[in-house]
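J.: structure of the sequence below:
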Amino acid sequence: MASQDIPDPIKDFKGYQGSLFKSLVAATAAANSIPVEEWGFFRSLDRQFAKDVDQAGASSLAIGNALLQQCAVDCGLTVKSFDDIDDVVERYGAATDVCDGLLEKADHCLDEISGKHTPENFKQDNPEVTQIATKDKLEYKFLHANNVVRPQMKFKDPVNNSSSVPFERKIKYKPHALVPLDSTIVAEDKSLPHPYEYEIEHIEYPKSMFTVTEPEMYKPYDTTSPTWVDTEEALLDMMKRLEGHQELAVDLEHHNYRSYQGFTCLMQLSTRDQDFVIDTLELRDKLWMLNEYFANPEIVKVLHGADSDIVWLQRDFGLYIVNLFDTYFPTKVLDFPHHSLAYLLKTYCNFDADKKYQLADWRIRPLPQEMLEYARSDTHFLLYIYDRLRNELLEKSTSEDGNLVKICLQRSNEVALQKYEKEVYDAENGLGPGGWKNMLIKWKYAMNPQQLAVFKALHSWRDHTARDEDESWRYVLPNHMLMALVERMPLDSSGVIGCCNPCPTLVRMNAQAIAYTIQQAKMNALQTTKEQGFKEETAESTKIETSTTAAKNGSVTTTMQVQQVKRNASDVDPSLFDLKKVKKIRTETAAKLEKKTSALFGSCL
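T.: Below you'll find the model as predicted:
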C-alpha cells in the first residue's frame, strides 16, 4: 500500500486501523503461502530467493526486537533481544509478559477515555465509621471515606521524594532574628543549617516562666466551640486575635499512608479563651506567616511530645518554634507513672480523652463534627496543664531560679533544634529507619541465600516505587505480603498476584516487573553461591621441590616452590552445558570448514 493511501491516525483512526489490519493479513498470507517444510527446497532452487528470505527475516527480527524493547520500557521490564528463531521459540514467554503488560495499560487508558477515571467519578463519599475492638475493650473508630482526592495534587510546592536531592527549607523571611538568615550549605549532607539555631541557644526566657502563679482555668469545653480557619482572610483575622497572648497551645494531625513523606492535615491552636482549628491543606503556602508568633521568644509555645510536630512544621510550612515548652518532659522530671497527654488531661482536668479516632483519615473534607471536637480537645486544656506543671516544677526545685523548669526547657530546646531531612535509602547495608536490616531483625525469618537476595531486591523496589508514586511503603506492598513473595519467589505475574491477597494496586500494575526482579535476584544469588563454593572447594597448597643438576665443577642444588591446586573430581565446567555457547562454537567451526565454491552455484556463495 502506498504511503499516500495510508489514512492519518489522528484524523481517521478507524481508517488507519483498517489499513493496518489489511497489511498484517496480507503479510501473514504471503508468509504462509509456502509450507514450512518446503522452504529449504525453494531456497536451494533460487539463490536470490534465499537471500531475500534471509534479509526479510533479519529485518522482521530487528523490527520485532525494537518494538519489544520499547514496550518493555513502558511496562517497567528488562528483556534481552532475540538472537534468532531458536531464541524466539525458547524465550517467547518474555514477549508474552510484555504483551500482557501492554494490554493491562491499554485497559487502564480505555477506562480513562470512557470517563471512568474522570474527576467527576472520584467524588468523595460520605465518611464511614468502622469500629475496631481491642483486647482492653477500647473501641477504636476508623473514620474513612472512599475516593478521597489526594491533597498533594493541589500543593503549590511540588513533592520531591528523591533521596539524592536534599530537603529545601521553605523559610524565606526570618522574623525575630538575632542573626541573619544563613543560607550556607552544610558540607556533610548538602543541607542548610537550622535558621533559628542561634536564637534558640541564646534565648532569654520571660521572668514570668519562673514565678509561681495561680493557674488560669480553661473555658468550659461543652459551652464553647472552635473557630474553623480555611481561608487567608480567616487566617489574618486569627492572627489579630493572637496579639497580646503570652502562651499558645499547638498540636498537629498528620497523614502518612497515601504519601511517602507524609503531610500535615490539621493544626490546632488554642489561647486562654479561644480554640482555632486550621485547615493546613488549604493554607499550606500561607502558614509561614505564623512565624511572627512561633519564633517570638516572648511567647511560650506549649506542645506535648513535640518531636514529630517540630519537623512537620518545618517540612510543610517553614515554621520554627523558639521558646518551646514540651509538657512531656515534666512528666519525666516529676516521675509521673504515665507520660501521655491523656494521663495529664485526666489528672488535672478530669477529662477523658476520646482516642477512638486516632485512626481517622484527616484528609476528609468537610471535616466531620466529631473529628473536629476530637482535634480541639488536644489543645483546649493544655495551657492550664502547663500552669499546673510549671508550678509543681518550681515548688520542687532545689534552687530559687527554678532549676527543674530549666531542665525541661533545655530538653525542649533540644527538640526544637531538630532539623528535617529526607530519609536516604541504603540498599547495600540496609541501614536507616526504612532500611531492610530493621525489618529483617524484626521478622526473624530464616532465609537461604536466594531468598535473602529476593528480599533485598523487593525491599528496594518497594522503596523506589513508593518514592515515584508518592505513596507509603505500607500502601505499595505491606510487610506480610513482601515476606510471602520472599517465601514463594514466584517467577510470573500470576504467581506474584497470587501471593498478595488482596493484591495492592501497584503490585498488580507492576506484576511482570516484580516477577522479573525476583528472577534476576535468584539468578544473581545462584551465581554468587557458585563462585563462593568454587573458591572454598579450591584448596591451594605449596610444595617444595628440590632438584640436583650435575655441573663440571660440581653439583648444583635448586630449590623451588610449586603451587598445587586441588580440585574435586566432581567439578565440571558449567560452560559445557551452555547450549548457546556450544551452538556458537559449532557454527564457527562449520564456517571455517565450509567451501567457498559449489559445483551447482559456482563461486557465488
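
J.: only C-alpha atoms from now on, for both contacts and neighbour counts.
T.: Will do.

J.: can you give me the strands for the stretch 501-605 of the chain?
T.: 539-551, 554-566 (DSSP state E, counting those that start in this stretch).

J.: can I get those strands in CSV with mean neighbour count and distance to Phe351?
T.: Listed next are these as CSV, based on neighbours: other C-alpha atoms under 10 Å; distance: least, C-alpha to C-alpha, whole Å:
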stretch, mean neighbour count, distance to Phe351
strand 539-551, 10, 75
strand 554-566, 10, 79
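
J.: turn those into CSV, including distance to Glu247.
T.: CSV is the format used below for the strands of the stretch 501-605 of the chain (distance: least, C-alpha to C-alpha, whole Å):
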stretch, distance to Glu247
strand 539-551, 76
strand 554-566, 80
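
J.: so which of those strands is nearest Ala50?
T.: Nearest of those to Ala50, taken as C-alpha to C-alpha: strand 554-566 at 52.7 Å.

J.: packing partners of the closest one?
T.: strand 539-551 (3 or more C-alpha pairs under 8 Å, 6 or more residues apart in numbering; DSSP states H and E).

J.: ok, residues contacting the strand it packs on?
T.: Strand 539-551 is contacted from outside by 555-567, using C-alpha atoms under 8 Å, 6 or more residues apart in numbering.

J.: quick one, that strand and strand 554-566 angle?
T.: Angle, strand 539-551 to strand 554-566, by axes from the mean of the first three to the mean of the last three C-alpha atoms, to 10 degrees: 160 degrees.

J.: check which residues of stretch 315-330 are buried.
T.: By neighbour count with 16 or more other C-alpha atoms under 10 Å, stretch 315-330 contains the buried residues 315-330.

J.: one more, so I can put them side by side:
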Amino acid sequence: MTDRHVIDSEDEYLDAITKIEAGHGPIAVDAERASGYRYSQRAYLIQVFRRGAGVFLFDPPAIGRFDALNDAIRDEEWIIHAASQDLACLREVGLDPSRIFDTELASRLLGLDRVGLGSVVEELLGIHLAKEHSAADWSTRPLPESWLEYAALDVELLVDVRDKLDALLTESGKQEIAAQEFEATRLRQPKLVRQDPWRRLSGLHGVRGARNLAVARELWTARDTLARERDVAPGRLVPDASLVAVVKAQPRSSAALAAMRDFKGRASRTDLPVWWAALERGLTTDDLPPLRPASSDVLPPARSWSERNPEADARLKAARTALAVVAESLSIPLENVLTPEMLRRLAWTPPVPLDAATVGDALRGLGAREWQIEATAQTIALAFVEGNQTASEPQKSES
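T.: Next comes the predicted model:
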C-alpha cells in the first residue's frame, strides 16, 4: 500500500498546484466531511487526481482557502461522484467548477442497478473498492493511513470510471441528457432554510398541543445553539428521542429531569442547566407556536389527496402510470425522468388550457430540463386529461 501524505502547508499546497497544472485531462475531485460528528458540513479532506500528476490529499482546515487551486483548474472538467453532496463544501473553501461530470448521475441515467462508487467501480472496472470508512469522523487528526488510502482510491479510479461511463452514454444516445443533468446539478441553488426548523424533530408527530410544541421548540433551539457553538452534531449531544421524551414527561424539577431514564446523550447531564432552562421557557412562554406551520408552498402528503383533492389525486395516479412506461423505454429511473415533487406540483395545480405546450411551460418553470420536457410533457398532458375524466365519472353515475 502506497504511503499517503496529507498536504497541510502553504509551500506544499502551491507545489501541488504546479504539478496538477502540468498534468493532463479531466480532474477527479472528492471531499470528506464529518457528518454525524460535527455540526458543520465543511470538508475535512479534499482529494484531487489528474493523469500525469497523481493524487493529492489536502487538509482544508490547515490550508483555508483554495482560490489558487480553483484558478488553476476551474475551466477543466471536474469529475465528482454525487456532485450535489460535495459542491457546497467545496465552494465554501473557494473551489467552484465551470464544468462537471457526475459519475453517480451518469450511472443512474444508464440504468445501473447500484450507483454507489464502490458498486460502480466494481461493475465497470472489476475492482473491489472497500467503503468501510465512508461514515468515519474525518475531523480526526492525524488521519489513519488506512483512511487516507481509502480517500485516495476514491479519486484515483474516478477518471477511468468517467471514461467508461462516457462511452456507455455515447452508445446509448444519452450524452446530451447527461450534459443537461450535469449542468443542472452544478447550477442548483442551495435549499432555503426551512421555516420553523425545530418541526423536523423526529417523533414530533406524537406531540399534541401548543404548549408541548413550545417546549419542543425551546429544547430543540437550546440543543442547536449548543451544537453550533461546539461544532458537534446535535444528535450526539442529546438524541431527538430524548428531547421528545422530555416534552411528553415534562418533569417539574431539574432533579426530576436528571432522573429520567429516557433522557440520554453525552450532554444530557453535563449540561443539565441548559435543558432545564429551555424546559422552563417552553412551559412559561406566551409565544405559543401554531399547531401547524404557517402557510407555505408545501403540498399535503399524496396519501391524503383522494379526500382533499380527488381530481389532483386522479391526475397524479394516471401520470405516474404513464411516466413509468416512459422511464422503462428510456432505461432511466422514474425519479430521474421527472422528480416526484415536480409531478405532484403539476398535478395539484395543472396549467390551463391543458395541453403539451402549457405542461411544458409549467415544467420549465419548475426547473425541468429540456430533455425531460420533451420526454414527458405530451404524456403528462394526456394522462391529466384521463385523470380528470376518471375523477368525474362517479359524479356522473350519481346524477
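
J.: where in structure 1 does stretch 240-258 of structure 2 fall?
T.: Aligning stretch 240-258 of structure 2 against structure 1 (TM-score structural alignment) gives residues 479-497.

J.: so how far is Asn350 of structure 1 from Pro490 of structure 1?
T.: For Pro490 of structure 1, the distance to Asn350 of structure 1 equals 56 Å [C-alpha to C-alpha, to the nearest Å].

J.: and what about Val232 of structure 2, helix, strand or coil?
T.: coil (DSSP: H, G, I helix; E, B strand; the rest coil).

J.: circling back to that earlier point, which one of Pro490 and Asn350 of structure 1 is surrounded by more residues?
T.: Pro490 (20 against 11; other C-alpha atoms under 10 Å).

J.: my guess is that one meets Ala484, correct?
T.: No - Pro490 of structure 1 lies out of contact with Ala484 (C-alpha atoms under 8 Å); the separation is 9.8 Å.

J.: pick out the residue closest to the middle of structure 2.
T.: Gln85 (5.8 Å; C-alpha atoms, centre = their mean).

J.: tell me the counterpart of that residue in structure 1.
T.: Aligned partner of Gln85 of structure 2 by TM-score structural alignment: Ser308.

J.: a helix runs through that match, doesn't it?
T.: Yes - under three-state DSSP, Ser308 of structure 1 sits within a helix.

J.: quick one: Gly387 of structure 2 from Ala356 of structure 2, how far?
T.: Using C-alpha to C-alpha, which is the criterion applied here, Gly387 of structure 2 is 15 Å from Ala356 of structure 2.

J.: helix/strand/coil for Lys317 of structure 2?
T.: Taking three-state DSSP, the label given to Lys317 of structure 2 is helix.

J.: which residue lines up with it in structure 1?
T.: Using TM-score structural alignment, Lys317 of structure 2 pairs with nothing in structure 1.

J.: show me where structure 2 has strands.
T.: 6-7, 24-32, 45-51, 54-58, 77-80, 99-102 (DSSP state E).

J.: in CSV, list the ones you listed along with distance to Ala375 of structure 2.
T.: Putting those into CSV (distance: least, C-alpha to C-alpha, whole Å) gives the following:
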stretch, distance to Ala375 of structure 2
strand 6-7, 47
strand 24-32, 31
strand 45-51, 36
strand 54-58, 40
strand 77-80, 27
strand 99-102, 22
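
J.: quick check: which of the ones you listed is nearest to Glu370 of structure 2?
T.: Closest among these, using C-alpha to C-alpha: strand 99-102, at 18.5 Å.

J.: quick one: the closest one to structure 1 mean distance?
T.: Strand 99-102 of structure 2, aligned to structure 1 and superposed, deviates on average by 0.6 Å (mean C-alpha distance after the TM-score superposition for structure 1).

J.: where in structure 1 does that strand fall?
T.: Using TM-score structural alignment, strand 99-102 of structure 2 pairs with 323-326 in structure 1.
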